[in-house]
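[1] Give me coordinates for this.
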Amino acid sequence: MKKTIALAIAAALLGIGSLANQGFISSAQAASTTSDFWLKKNDAGWVAAAAQGKTVVSGKSDTHGGVTLKVSEILYDGLRMNVVIEREGDKKFLKYGQKGAIDKLSFAVDNKDLGFLPTMMTDNIAFVTLANAKKTILPDEFELTVQAKVGQVNEPFIIKVPVRNNLGKVTDLKPGTTKKQDKFTYQIKALRSAGATTILDVESEGPAPADAKVLKQNSATKMYYDIQDDKGKLLLQQERSIENKGPKASYSEQIIYLSGVSSSQFVTIRPFTYTKQKNGKLLADNKGEWIKTYYKSLEAKIPLKN
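    Here you go, the predicted model:
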């Protein structure tokens, strides 16, 4: 069983480009958007696009029984798609079955069902994420169909939105870099980056190296990986899971970060662990932030450009 620590949730964006003639308006043109809410989630990919006026609001909606649902914003960059669905009017959170509550959501691309997609509900907003670390998830251009079941409304809500990846091509590197310290080994299988997303594909074996000064009678968690760009800035990871039990013998992970790295000449992979105390809590500083132990000998510099 895991405690999932949601460090950040991606916000929605998509370059406006030729979509302006297909029912899209820019966030600057929209009378009301969810921008301020999602900005608080610190999604660097979204923040950068918003600063350039590239956040797109679809304006597509459907109304039944006095309830209106709107697809407010969409991000698609070839590696992840985020959809923000907003109930207009009443901003309060509604429980399942209450009138106006978004009880169920389903999605299709060019009429092909996408199946279950992780959804976060807050107040009057549903936020949906689709990401795939190993391949481009969808074509560069498609029609997204959002279907919703709303509490105490018999008719289904159906909203169709044209989507295009206007954030550039996905870069796909396969470094194969391997690093080892003590009994711990990891290999960087792939590093993929798009306009607003970076995904690290990494495999590891063995326990994290022991640091006697930090651990004492405590224990190290599994290994985690920060990505640092060539300006020294760390990319924010979408979420990070803390395991209740001790680390497993091996891991195969695809880790999503909420920023692209196309402007960097290189990135540095910086493995680290947290320290679990005997009481099960993670060691924290005086600000309550969990303390990271980095392993300099395990760091790997990955060039992005020739």
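
[2] From here on, just use CA atoms for contacts and neighbour counts.
    Will do.

[3] Okay, helices next: where are they in the stretch 1-150 of the chain?
    Applying DSSP state H, counting those that start in this stretch to the stretch 1-150 of the chain gives helices spanning 35-39, 44-51.

[4] Residue 238: which of these is closest?
    Residue 238 sits nearest to helix 44-51 of all the helices of the stretch 1-150 of the chain, at 10.8 Å, using Cα to Cα.

[5] And the closest one, what's buried?
    Counting neighbours by 16 or more other Cα atoms under 10 Å, one finds that the buried residues in helix 44-51 are 44, 45, 46, 47, 48, 49, 50.

[6] Let's have those residues in a markdown table, adding distance to residue 163.
    Shown next, in a markdown table, are these (distance: Cα to Cα, whole Å):
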| residue | distance to residue 163 |
| --- | --- |
| 44 | 21 |
| 45 | 18 |
| 46 | 16 |
| 47 | 20 |
| 48 | 20 |
| 49 | 16 |
| 50 | 17 |
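
[7] Looking at the residues you listed, which one is closest to residue 99?
    Closest to residue 99, out of all of those and judged by Cα to Cα, is residue 46, at 32.0 Å.

[8] which ones are touching the closest one?
    Listed by Cα atoms under 8 Å, 6 or more residues apart in numbering, the contact partners of residue 46 are 10, 11, 12, 13, 39, 55, 196.

[9] And residue 189, by the same measure?
    Here residue 189 is in contact with 174, 175, 176, 177, 200, 201, 202, 203 (criterion: Cα under 8 Å, 6+ apart).

[10] Please give the element, helix or strand, for it.
    Taking DSSP states H and E as the definition, one finds residue 189 inside strand 184-193.

[11] this one as well, want them side by side:
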Amino acid sequence: MDKQLNPIPDQRLEELERRIRNTPMPRNSMSSQIMNEIGGRNMTKQRNGSTILKRTLTAASIAVVMGAGAVGAGFVSPTMASALKQIPGIGSMFYGMNSDEIQRAVDQGILTQPLEQITKNGVTLTLTNVLYDGTRLSYSIERTGENLPERVPSPYVPMESELFTEDKEWKSRVQIPEDQQQKGYIISPTTFINNEELKASKGFGDDIGNPNAVFTEYTNLGSLPNEFELTVQAKVTQIEEPFEFKVPVKISSNNKLVIQPNETKSYENFSYTLQKIESTVTNTRLVLESTGEVPASSEQTGKYAPTMMYYEIVDDQGKVLSQRKTGFFHRAPDLEYQVDELYDAISPNAKSVKIKPYTFTVNTDNWNVVGEKTNEQGKMESMGDKTYIKELEMEVILKQ
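    The predicted structure is shown next:
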């Protein structure tokens, strides 16, 4: 986003509010809908701006569609810089990974650099990195060429898509026939596993740390084989034929630790059952289901209320595993949830982890999170005040 900002009309903000109220907002990321709505326009966050404007800007505080922090050039230690020398496109792929984890991922075949390159009509795409560890599938595509637009992901919306907007000017810019679109944008790729299209939760957008690349990530993969042919088809605006990459993917069958406790913890009217923890050198996957009304603390009364339940993971080496994306709903929590989330990797020598359930506190007048803070650049410094429910903590043994 530009530093100099102009206000969005109130009616546009009200419409955004309606659209996101019942949609989980990634608190460490930015949804593609919000990016499409406000990412490409100039805005001003005025001191006396509306509550809706403030909420929208908070939701869009990190300017990437996918989500997650990154290994930025200014934050790479000498040790990590050495480990990453041979890995192009430092960015979203390496979120939450230290240099040792990256090296182990390379050694185990989880992270590869195909560097396959295809050129069509003056545009070159390179499949730079592929990561598959059994819990997520990610890849980066770099774009080079002459007279290309500054941004890499396509800002256009398909003509057949229904847009709930009265902003005809904005609609005319993003929803135009293909033959009138600017050349050179990468459209969200299609992915195939052994020639069968992959149907899973998908994110697509800018690759943090590499301004000339896009990043695609799939989670909630279901059951994929340890060995398969990955096909990536990426279309570029004003180029008729798609760019197609085919690369083999193979990981070891013993690269993943799977724990299935099926243990239940209860407190007041709330309970959750931990079904599975999957651990690799790059990620930790937490699968559980919960039922009942979330417990409220003494501070969560009146107009203040708890959110849905969230789950922090801490291993016995003292490492707090950051959650890759933390969804937030602008309404009261449901009574049942099926949680399937990714976190940072567990420390290699850890023998156990502790699950620490917690809630945020919201003001039900506007659904703002109490304690949420962003800096002048719009980067989130605090997601909000957490209330831990010690009665619901659970220790899980990983190794004897």
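
[12] care to give me the TM-score?
    With the length set by TM-score structural alignment, normalised by the length of structure 1, the two chains reach a TM-score of 0.83; 286 aligned residues with a Cα RMSD of 2.7 Å.

[13] Most neighbours out of the contacts of residue 189 of structure 1, which is it?
    Within the contacts of residue 189 of structure 1, neighbour counts (other Cα atoms under 10 Å) peak at residue 200, which reaches 23 neighbours.

[14] That one is in contact with residue 176, isn't it?
    No: using Cα atoms under 8 Å, residue 200 of structure 1 makes no contact with residue 176, being 11.8 Å away.

[15] overlap in contacts of those two?
    Listed contacts common to residue 200 of structure 1 and residue 176 are 188, 189, 190; contacts here mean Cα under 8 Å, 6+ apart.

[16] could you dump the residues you listed to JSON lines with distance to residue 288 of structure 1?
    Formatted as JSON lines, those follow (distance: Cα to Cα, whole Å):
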{"residue": "188", "distance to residue 288 of structure 1": "31"}
{"residue": "189", "distance to residue 288 of structure 1": "34"}
{"residue": "190", "distance to residue 288 of structure 1": "33"}
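
[17] Between these, which sits nearest residue 208 of structure 1?
    Using Cα to Cα, residue 188 is the member of these that lies nearest residue 208 of structure 1, at 16.2 Å.

[18] distance of the aligned residue in structure 2 for the closest one from residue 298 of structure 2?
    When structure 2 is aligned by TM-score structural alignment, residue 188 of structure 1 is paired with residue 274. In this structure, residue 274 of structure 2 lies at 27 Å from residue 298 of structure 2, with Cα to Cα, to the nearest Å as the measure.

[19] Compare the two and say which is more crowded by neighbours.
    Each of residue 274 of structure 2 and residue 298 has its neighbours counted (other Cα under 10 Å); residue 274 has more, 21 against 8.

[20] hang on, that one packs against residue 263?
    Yes: look at residue 274 of structure 2 against residue 263 with Cα under 8 Å: they come within range, at 5.5 Å.

[21] circling back: from the contacts of residue 189 of structure 1, pick the one nearest residue 229 of structure 1.
    For the contacts of residue 189 of structure 1, the residue nearest residue 229 of structure 1 by Cα to Cα is residue 200; the value is 13.5 Å.

[22] The closest one matches what in structure 2?
    Residue pairing (TM-score structural alignment): residue 200 of structure 1 is matched to residue 286 of structure 2.

[23] Residue 157 of structure 1 now?
    Residue 157 of structure 1 maps onto residue 243 in structure 2, by TM-score structural alignment.

[24] With residue 114 of structure 1 instead?
    Under the alignment by TM-score structural alignment, residue 114 of structure 1 pairs with residue 198 in structure 2.

[25] in the stretch 101-250 of structure 1, which spans are strands?
    102-109, 112-113, 119-122, 125-131, 141-150, 157-164, 171-173, 178-181, 184-193, 198-205, 219-220, 224-229, 240-243, 250-257 (DSSP state E, counting those that start in this stretch).

[26] Of those strands, give the one that comes closest to residue 297 of structure 1.
    Of all these, strand 178-181 sits nearest to residue 297 of structure 1, with 7.2 Å by Cα to Cα.

[27] From one end of stretch 285-295 of structure 1 to the other, what's the distance?
    End-to-end span of stretch 285-295 of structure 1 (Cα to Cα): 19 Å.

[28] for stretch 213-227 of structure 2, that is, sorry about that
    26 Å.

[29] How about stretch 60-79 of structure 1?
    24 Å.

[30] got it, and stretch 275-284 of structure 1?
    Taking Cα to Cα, stretch 275-284 of structure 1 runs 9 Å from one end to the other.

[31] With stretch 190-204 of structure 2 instead?
    11 Å.

[32] of all the shared contacts of residue 200 and residue 176 of structure 1, which comes closest to residue 246 of structure 1?
    residue 188 (22.9 Å).

[33] Hmm, the closest one is touching residue 199, no?
    No: using Cα under 8 Å, residue 188 of structure 1 is not in contact with residue 199; the gap is 11.0 Å.

[34] what's the counterpart of residue 234 of structure 1 in structure 2?
    Per TM-score structural alignment, residue 234 of structure 1 is aligned with residue 320.

[35] quick one: residue 55 of structure 2 is in a helix?
    Yes: with DSSP: H, G, I helix; E, B strand; the rest coil as the criterion, residue 55 of structure 2 is part of a helix.

[36] what about the nearest residue in space to it that is not next to it in sequence, distance to residue 331 of structure 2?
    Computed as Cα to Cα, 6 or more residues apart in numbering, the closest residue to residue 55 of structure 2 that is not its neighbour in sequence is residue 368, at 7.3 Å. Computed with Cα to Cα, the distance linking residue 368 of structure 2 and residue 331 of structure 2 is 10 Å.
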